[in-house]
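Peer 1: Curious how this folds, go ahead:
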Amino acid sequence: MSPDRSPGGAPALGSRRPLRTIGLAIAACLLVVLLGLSLVVGSAPIPLAEVIAALTEHDGSPTHITITEARIPRTLLGLAVGVALGVSGALMQALTRNPLADPGILGVNAGAGFAVTLGVALSGVTRIDQYLPLALVGAVVATIAVFAMAGGSRGTASPVRLTLVGVALAAVLMGVSQTLALIDPDTFDRMRFWGAGTIADRPPGTLEAIALPILAGLAIAALCARPLDAIALGDDAARALGLRLGLVRSGVLVSVTLLAGAATAAAGPLVFVGLVVPHIVRGITGPRWTWIVAYSALLSPALLVGADVLGRVVVLPAELQVGIVMPLVGAPVLVALVRGRRARNL
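Peer 2: Have a look, this model is predicted:
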């Protein structure tokens, strides 16, 4: 039975559907505003009229080149990476029934990042098309490792154990990655900003390289979102509704791997993006994963692009990478979740 319906099938009193729809429209407007700010704001502010002129009447001037070759690719990459991390975070929380889960905290991003670092150290790969497959493989291996180690001898992984194992594995992989970078500083000097987490100055073709994995991951996520609502009621209830739990969970894992792996290959090991947004939107959507995923697809890129814009202005004329700004936002939220009643009852 839908949470929006009464036992008799009529709309429940105080249904959230109109509020959800209005909120989704507001989220879309917020995303558009922040995307616009990303084109305008920077070390050299550019008027909106000049941005429009660069799009409609490009004259080859330095300002127009900055807009079309730097800010637009950076903004579009922030949009793609934000969507990927937000949706994968929501799916991870639904799969594990863990409000503290996201690909960063559970070590998925660290696994992808470690695989890229290993590839750079062993074979000197530096192009996105070369290390994207490595990132996807690393994400898969890290996911399997976290679930295997957290499951223990009984094969069941509690939310707390998943979180602790994921954080520990991420710390180990990041430590090894940094060690490899110190051993070969010349090679890794070209990827130092990637290691910090950034959507600026990415190699040409980055967005094109990750587009297909992200689109495939989003398509799978769309297919899995509604069954996740039934799984949230419990495995027995889901089976009674005729769901194939193994198939749905496998689909979620494939989607998370594609989304998190592609995002990490493009922008480095960003954390907290998929953790913050699902908790913000639950106050509007309630425990409906179809809506949580939809909101995450809009608000996560808004958060990432907003953090990137903030990083451009707080230390002018220099910039802070978005991978540095995001923990300043996400860490307080994680502390609040750990102290909250829902997390204490895990």
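Peer 1: going forward, measure contacts between C-alpha atoms and count neighbours the same way
Peer 2: Will do.
Peer 1: all strands for the stretch 101-250 of the chain, in order.
Peer 2: For the stretch 101-250 of the chain, no strands are identified by DSSP state E, counting those that start in this stretch.
Peer 1: any idea how far residue 205 is from residue 188?
Peer 2: 20 Å (CA to CA, to the nearest Å).
Peer 1: Which one of these two is surrounded by more residues?
Peer 2: Using other CA atoms under 10 Å as the criterion, residue 188 and residue 205 rank with residue 188 on top: 21 against 13.
Peer 1: how close does that one get to residue 179?
Peer 2: Going from residue 188 to residue 179 by CA to CA gives 11 Å.
Peer 1: Residue 31 now?
Peer 2: According to CA to CA, residue 31 stands 38 Å off from residue 179.
Peer 1: More neighbours: the two, which one.
Peer 2: For residue 31 versus residue 179, the count of surrounding residues by other CA under 10 Å is larger for residue 31: 21 against 12.
Peer 1: Report the spatially nearest residue to the more buried one, omitting neighbours in sequence.
Peer 2: Nearest residue to residue 31 in three dimensions, chain neighbours excluded: residue 302, at 4.8 Å (CA to CA, 6 or more residues apart in numbering).
Peer 1: For the one you found, grab the count of nearby residues.
Peer 2: Considering only other CA under 10 Å, residue 302 is surrounded by 26 other residues.
Peer 1: again with the one 3 residues further on
Peer 2: By the criterion of other CA under 10 Å, residue 305 has 28 neighbours.
Peer 1: want to put them side by side, so please do this one too:
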Amino acid sequence: MFKIRKKTILLLIGIPIGLIVTMFCSIMYGATTYNLSTIFDAVFHADLSNMDHLIIRTSRIPRVIGALLVGLFIAMSGALMQGMTRNYLASPSIMGVSDGSIFVITLSMIFMPNTTPLTLIIYSFIGSILGLLFVFGVARLIPNGFSPISLAIIGTILGMFLNGVSQALATYFQVSQNISFWYNTRLHQIDPVVIKWSIPFAITGLILALVVSKAITAISLGDEVAQGLGIKLMKIKLLTILSVAILTGISVAMVGKITFIGLVIPHIARFIVGEDYKRIIFFAGILGAFFLAWADIISRAINPPFETPIGVVTALVGVPFFLYLIRVKGGKQHA
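Peer 2: As a prediction, this is how the structure comes out:
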């Protein structure tokens, strides 16, 4: 019991301290470096006629909050998907969820150009569901379509198809510049209003994730085992899809498509806390938040004062890990 309490105390202390350090570092470093006194004044005694205070309040703070939230949401979505499908290669960026969001956002920009932040989030959420159902529907039609490698290949191909159609439509209707934000993951252009409107959706998605987490552990052992334990499979899987769609949809609406976090981080969480998805989903969220925030900081530090695309930083970790998973576990499902 002492060990459990000690770990709990360390987490309760370590997570807030890590969060504060991460936020200060993210606000501090960039094209312009700010000292702690400037940051403190901008937060607690803001003078919006002061350009430094304005940048910190309207750009740096929303940027780090967005990075933390998106990392949290995408990592939890990846953990939910891996548990539900028993697929080590499942993640929102590979399974067509993010591409479905971008596809519907593209359609909204073409046919409803005056989209508000709230409707943008709703369209992105709808696109997430459609993208996931599209991939699962095609996988059901293909022999052995739900095996880990087959599902990853199907998701990647259909994601590329949706992406290609989106870009073709954007070019034809001359809205490419308007939607470039969602293709290039520009955290520095995040809209604080979208963050604000995302909060109620995020709370809903997180509650659903926590509600299904215990059942996901059973499902990860096999549908027969879950049914033997009295788990209502269809209900849990629908709630899981809904949670993934909400969390991924608001993430894409905020910053665009983020790759590899939903793939890599759940595996790291599983290595740390074991196979219990109640713990995996929680720790994946915490690790994902810190990972994306620090990836953003590193992207600014690689070639100052210019910013390296954050996708490059996540890919440096994600691509080797993805290849490792294909080599070692690609043909296997959870035991």
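Peer 1: Tell me how the two chains score on TM-score.
Peer 2: The TM-score (TM-score structural alignment, normalised by the length of structure 2) is 0.91; 331 aligned residues with a CA RMSD of 2.3 Å.
Peer 1: How about the contacts made by the counterpart of residue 128 of structure 1 in structure 2?
Peer 2: If you follow residue 128 of structure 1 across to structure 2 using TM-score structural alignment, you land on residue 117. By CA atoms under 8 Å, 6 or more residues apart in numbering, residue 117 of structure 2 lies in contact with 193, 194, 197.
Peer 1: Repeat that for residue 325 of structure 2.
Peer 2: By CA under 8 Å, 6+ apart, residue 325 of structure 2 lies in contact with 88, 89.
Peer 1: Within the helices and strands, which one has the counterpart of it in structure 1?
Peer 2: Aligned against structure 1 by TM-score structural alignment, residue 325 of structure 2 finds its counterpart in residue 337. In this assignment (DSSP states H and E), residue 337 of structure 1 forms part of helix 322-339.
Peer 1: which residues touch the helix or strand that that helix is followed by?
Peer 2: Sequence order places helix 341-344 as the next helix or strand after helix 322-339 of structure 1, per DSSP H and E. Here helix 341-344 of structure 1 makes contact (CA under 8 Å, 6+ apart) with 99, 100, 337, 338.
Peer 1: how much space between the third one and residue 262 of structure 1?
Peer 2: Applying CA to CA, one obtains 28 Å for the distance of residue 337 of structure 1 from residue 262 of structure 1.
Peer 1: do residue 26 of structure 1 as well
Peer 2: For residue 26 of structure 1, the distance to residue 262 of structure 1 - CA to CA - is 28 Å.
Peer 1: and if you look at residue 162 of structure 1?
Peer 2: 23 Å.
Peer 1: higher neighbour count, those two?
Peer 2: Between residue 162 of structure 1 and residue 262, residue 262 has the larger neighbour count (other CA under 10 Å), namely 35 against 25.
Peer 1: Now do the contacts for the counterpart of residue 41 of structure 1 in structure 2.
Peer 2: In structure 2, the residue equivalent to residue 41 of structure 1 is residue 29, according to TM-score structural alignment. Going by CA under 8 Å, 6+ apart, residue 29 of structure 2 touches 297, 300, 301.
Peer 1: What count of nearby residues applies to the second one?
Peer 2: The one in question is residue 300 of structure 2. Look at residue 300 of structure 2: counted by other CA under 10 Å, it has 20 neighbours.
Peer 1: okay but it is in contact with residue 312, surely?
Peer 2: No - counting by CA atoms under 8 Å, residue 300 of structure 2 does not reach residue 312; the two are 11.7 Å apart.
Peer 1: Which residues are in contact with each of the two?
Peer 2: Common contact partners of residue 300 of structure 2 and residue 312 (CA under 8 Å, 6+ apart): none.
Peer 1: Excluding chain neighbours, what is closest to the residue minimising distance to the centre of structure 2?
Peer 2: Closest to where the C-alpha atoms of structure 2 average out (CA atoms, centre = their mean) is residue 74, at 1.9 Å. Distances taken as CA to CA, 6+ apart put residue 262 closest to residue 74 of structure 2, at 5.2 Å, once the chain neighbours are dropped.
Peer 1: how much space between the equivalent of the one you found over in structure 1 and residue 89 of structure 1?
Peer 2: Residue correspondence to structure 1 (TM-score structural alignment): residue 262 of structure 2 is matched to residue 274. Per CA to CA, residue 274 of structure 1 is found 4 Å from residue 89 of structure 1.
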